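# Provide a 3D model corresponding to the input given below.
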Amino acid sequence: MVAAVPSVAPKPVPPAPTPPTLAAVTATPESAPPSPLPSQPPPEPATPAPPLRRDRRFVLLAAARTVSVLGNGFARVALAFAVLALPGAGAGRLSLVLACQAVPQLAFVLVGGVIADRFSRSRLMVVSDAVGAAAYAGLAAMVLTGHAPLIALCALAVLAGTATALFSPAMDGVLPLLVPATRLQRANGLLRVATNSSMLLGLALSGVTVALVGAGWALALNAASFLVSALLVRGLRLAAVPRTAATSGWADLRDGWREFAGRQWLWVVVAQYSVVVAALNANAGVLGPLVAERDLGGARAWSVLVAAQALGTVAGAGLTARLRVRRPVLAAVLATFPLALPLALLAVRAPVAVIAPAMFCAGVAADVFGVLWATTIQQEVPEEALSRVSSYDWFGSLAFAPLGLLAAGPLATRIGAGHALAGCAALVVLATAAALLAPQVRGLRSATAA
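Below is the predicted model of the structure:
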């Protein structure tokens, strides 16, 4: 981490002497009355910042994310069961399609960071939403018509992953342009409360939608949500970040890397989450749905579990919006440990009534981490490099995600889904314990916590 230069408090400047009056010049010291100080108008009270719910641009951003995440709630369940319902489909095909979605997220996220720091972040988000809408509309059409060649499914999954790669760094850099640094944690928390509530609603309805009308219509709803999000984000009209000099894309990447690698707390936690995300993606994408399909009752049971986790994220975001911690990175890393509990319970085929509370607790922990982590990056990283640093965060965190998805299906076939889930739980615990060894993870203090 680049050491901060200590600030030196300026010396107080004495007030300028008051020009002497005629009476003061002619009077003797004994007879001169004290000269009254000139009357000063009372300082005007500072105008409090308006609530975030009255900030037009913040409301537009929150509405766009709420609508988009509502559609993703449908797609999160629908895509897995849409692929599994196709003739001849199994765990291997599902792993391949989901890996095709994850690989471009990894391959193009650094490009997305450079573009977001060069041009208007809101405009890039609009383009990304349009690409995502096209990808999910194509997936919905193939599922609804029953004509879904594997190569076409993979191509559209690649397109959807590319849209996410371009969107994510831009989104991470937008919020500091809308709210001051002292309100970032509250803004992050409120934004996550809105999006997580939307995800909860989408997940709660997704199982019913898939069961009643099929996965194709759920994917079509997701495509429509991308279009609505694009229209709302278009109203932000954020200008490009001012640049001091024209540089090449490679130079921008090098500058972003220096900002990223110079902070130990940042790259250590990203390395931790490269393992954690791989384990969680293997569960959410392949292993969890397989266990639900075989032992827990199918799509409805899995949607109940995922909805319980989503409910926990709402509670976690609401809690963290008001939480003040002096060591946010330490608190965020410690909050990762509960994410292993649902994996362990799924491994032993615990009843849904037991797994659901564990999923809720994991959801709370996940958003405690998410809000603290996002706020710390937004406060510690210079704004002109924020999207590039965020892209390295995404790149590192997703580094092993495709491997986790590709390996999940074959591992479930060879050693069983239960053993694979137990291994994933162990990886989460070990990676989190290793991150706590870094001094800056334990010692970085918040600049704004009271």
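# C-alpha only now, for contacts and for neighbours.
OK.
# ok, L84 - contacts?
90-91, 94 (CA atoms under 8 Å, 6 or more residues apart in numbering).
# just those now: which is nearest A284?
The closest of those to A284 turns out to be L94 (CA to CA; 11.8 Å).
# how much space between the closest one and P289?
Taking CA to CA, to the nearest Å as the measure, L94 falls 10 Å from P289.
# joint contacts of the two?
Residues touching both L94 and P289 (CA under 8 Å, 6+ apart) are A80.
# Spatially central residue for the protein, please.
G370 (6.2 Å; CA atoms, centre = their mean).
# ok, and that residue, which helix or strand is that part of?
Using DSSP states H and E, G370 sits within helix 352-380.
# Not counting its own residues, what contacts the helix or strand containing S387?
Here S387, judged by DSSP H and E, is contained in helix 386-397. Applying CA under 8 Å, 6+ apart, the external contacts of helix 386-397 come out as 105-107, 109-110, 112-114, 116-117, 168-170, 172-173, 252-253, 256-257, 259-260, 266-267, 270-275, 277, 377-378, 381.
# about what we covered before: list the buried residues of the helix holding G370.
352, 355-379 (16 or more other CA atoms under 10 Å).
# for comparison, sequence B:
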Amino acid sequence: MTSPADAERRTRRPAWAGRNYTLLTAAAIATNLGSQGALIASAFAVLESGGGAGDVGLVAAARTIPLVLFLLVGGALADRLPRHRVMVAANALNCVSQAAFAALVLTGDPLLWQMMALAALGGTGHAFFSPASEGMLMSSVTDEQAGRAFALYRMAMHGAGIGGAALGGALIAVIGPGWVLAVDSAAFLVAGALRAFLDVSHIPPREPGGGMISDLRDGWREFVGRPWLWTIVVQFAVVNAVFVAAEAVYGPLVARDELGGAGPWGLALAAFGAGTVGGAVLMVRWKPRRLLLVGTLCVFPYALPAAGLAVPLPIAGLVVLMFVSGLSVEVFGVSWMTALHQEIPEEKLSRVSSYDMFGSIGMIPLATALAGPVESAFGRTPALWGCAALIVLLTAAVLAVPDVRRLTRRTDTEKIAAGPADSPASPAFPDFPTSPAPSADAEGAVGRAG
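Here you go, the predicted model:
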């Protein structure tokens, strides 16, 4: 017979998975279910309205430009205001913009400028949401369980993406992209409601500062003071740009011309999501000592999807490549977040995260806007091979940075010996001499290069 105590032990979540972590995970599941399908839907909405590669790229760029413009302001704001309020307001904006986009597609032939304007509103919401979200997540877990917590969070998020991509591709083929955009709007509504219940009482009140410019200046000093941080962000400035160009612009075109349309392309994107889930499952158990060395080595397979589209491979082969690249880059993602959580003080999380994100996505609008003209000038296949080559070359270059090879996961004993996270200005490298420290007022950095 099962005792009440036994039942409670089976149903009770782990001690480290507190209320905030649970709410953040549930909200991420909701948004990823909607957003993965919406990414496909927006591209096919442009194509069905008579647009081509250049138009798809322009809509993608319109979404990213305000994200780049407002990220730094969003990071500074999230370190000054309660982060959950910033997140809820951003979700509300995304809900409204996607609802309007859906109505536009469902009620008639949308014009290119209208789709670009609504995509820009969505990007603005994301600019304020992302730094607040990353800071909130990292402040919601303990040092001892950080790697496992991030892996499980990303597993849930990407698992939802699998279903969202596959279902979105199927729904677009059956009922069109407008309804998929409407589902995404509803998902933002649900996620915003969940995030409204986040508890920020554990976060110490912010001391009055010298204003937003001063805050941004402090964040910049934190960012440039860590070679391992800024070099990887520079790497991903290009890597993310060419990957997004391959996936968001060339991918739907290859799918339309060679693979059979939205359904197979949705399956390929779902395979990438399945790979990320596999990588997260792996990282629940695996704790590599040299976090960034292992993570960076796992960025090389990120070039595989562009190469597969360049051939182009049949859908079965492309699905395999997407799965492998998703798995390997997720190893990087968890290692990256664990390194950041280990090194960065809580009060700097959102601010410096915005610098990281700014660098990581800054070139995406340019890459997506140029994808069409590059295809016209050189052809789609050479453009895709160029994307793959840039990813490989830049990843190899990052491995030459000593701090990337040396940054290690600290044991509990080493963390106690090091003191508070904002005491050392550079990461601990027990087996090697430490690199020169940045200026005395540098306290840490955080970001999301992957």
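# care to give me the TM-score?
Once the chains are laid over each other, their TM-score by TM-score structural alignment, normalised by the length of structure 1 reads 0.87; 401 aligned residues with a CA RMSD of 1.6 Å.
# coming back round to it: mind listing which of the contacts of L84 of structure 1 are in helices?
When DSSP state H is applied, these are split such that 91, 94 fall in helices.
# What's the ChimeraX syntax to select whichever of the contacts of L84 of structure 1 are buried?
The buried residues among the contacts of L84 of structure 1 can be selected in ChimeraX (16+ other CA under 10 Å) with this line:
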select :91,94
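# contacting residues for L201 of structure 1?
Applying CA under 8 Å, 6+ apart to L201 of structure 1 gives the contacts 70, 73, 307.
# Any idea how many residues pack against the counterpart of R226 of structure 2 in structure 1?
Under the alignment (TM-score structural alignment), R226 of structure 2 maps onto R263 of structure 1. Neighbour count of R263 of structure 1, defined by other CA atoms under 10 Å: 17.
# and V381 of structure 1, what does it touch?
Going by CA under 8 Å, 6+ apart, V381 of structure 1 touches 259, 389.
# mind checking what it lines up with in structure 2?
Using TM-score structural alignment, V381 of structure 1 lines up with I344 in structure 2.
# L84 of structure 1 too?
Taking TM-score structural alignment, L84 of structure 1 has L47 as its aligned residue in structure 2.
# In which helix or strand does that match reside?
L47 of structure 2 belongs to helix 19-48, assigned by DSSP H and E.
# In structure 1, which residues correspond to stretch 20-33 of structure 2?
Taking TM-score structural alignment, stretch 20-33 of structure 2 hits residues 57-70 over in structure 1.
# Superposed on structure 2, what's the mean shift for that stretch?
On superposition with structure 2, the mean distance recorded for stretch 57-70 of structure 1 (mean CA distance after the TM-score superposition for structure 1) is 0.9 Å.
# Run the chain-centre distance for that stretch.
Relative to its chain's centre, stretch 57-70 of structure 1 lies at 14 Å (CA atoms, centre = their mean, to the nearest Å).
# Run through the residues that contact L398 of structure 1.
Going by CA under 8 Å, 6+ apart, the list of residues near L398 of structure 1 reads 102, 105-106, 273-274, 277-278.
# For my notes, please list those in CSV and give distance to V158 of structure 1 for each entry.
Listed next are these as CSV, based on distance: CA to CA, whole Å:
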residue, distance to V158 of structure 1
A102, 8
Q105, 8
L106, 11
Y273, 23
S274, 20
V277, 19
A278, 18
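# what's near enough to touch A78 of structure 2?
A78 of structure 2 is in contact with 86, 128, 131-132, 350-351, counting by CA under 8 Å, 6+ apart.
# how close does it get to F128 of structure 2?
Going from A78 of structure 2 to F128 of structure 2 by CA to CA gives 8 Å.
# try W230 of structure 2
Counting by CA to CA, the gap from W230 of structure 2 to F128 of structure 2 is 21 Å.
# The two: which is more packed in?
Between W230 of structure 2 and F128, counted using other CA under 10 Å, F128 has the larger neighbour count: 28 against 21.
# could you say which helix or strand contains that one?
Counting by DSSP H and E, F128 of structure 2 is found in helix 112-138.
# can you check V105 of structure 2 too?
With DSSP H and E as the test, V105 of structure 2 turns up in helix 83-107.
# so where do the helices sit in the stretch 301-450 of structure 1?
328-334, 340-347, 352-380, 386-397, 401-414, 417-435, 439-443 (DSSP state H, counting those that start in this stretch).
# Aligned counterpart of P301 of structure 2 in structure 1, please.
By TM-score structural alignment, P301 of structure 2 lines up with P338 in structure 1.
# Actually, N240 of structure 2.
Per TM-score structural alignment, N240 of structure 2 is aligned with V277.
# try A90 of structure 2
Using TM-score structural alignment, A90 of structure 2 sits opposite S128 in structure 1.
# List the residues that contact its match.
Contact analysis of S128 of structure 1 by CA under 8 Å, 6+ apart lists 163-164, 166-167.
# Mind reading off the mean deviation between the helix holding S387 of structure 1 and structure 2?
Mean deviation for helix 386-397 of structure 1: 0.7 Å (mean CA distance after the TM-score superposition for structure 1).
# Could you check which helix or strand contains the nearest residue to C424 of structure 1 once chain neighbours are set aside?
Distances taken as CA to CA, 6 or more residues apart in numbering place A279 nearest to C424 of structure 1, at 4.9 Å, with adjacent residues excluded. Using DSSP H and E, A279 of structure 1 sits in helix 264-282.
# Output the contacting helices and strands for that helix.
helix 249-261, helix 386-397, helix 401-414, helix 417-435, helix 439-443 (3 or more CA pairs under 8 Å, 6 or more residues apart in numbering; DSSP states H and E).
# Count residues in the vicinity of the alignment partner in structure 1 of V398 of structure 2, would you?
Aligned counterpart of V398 of structure 2 in structure 1: A435 (TM-score structural alignment). With neighbours defined by other CA under 10 Å, the count for A435 of structure 1 comes to 23.
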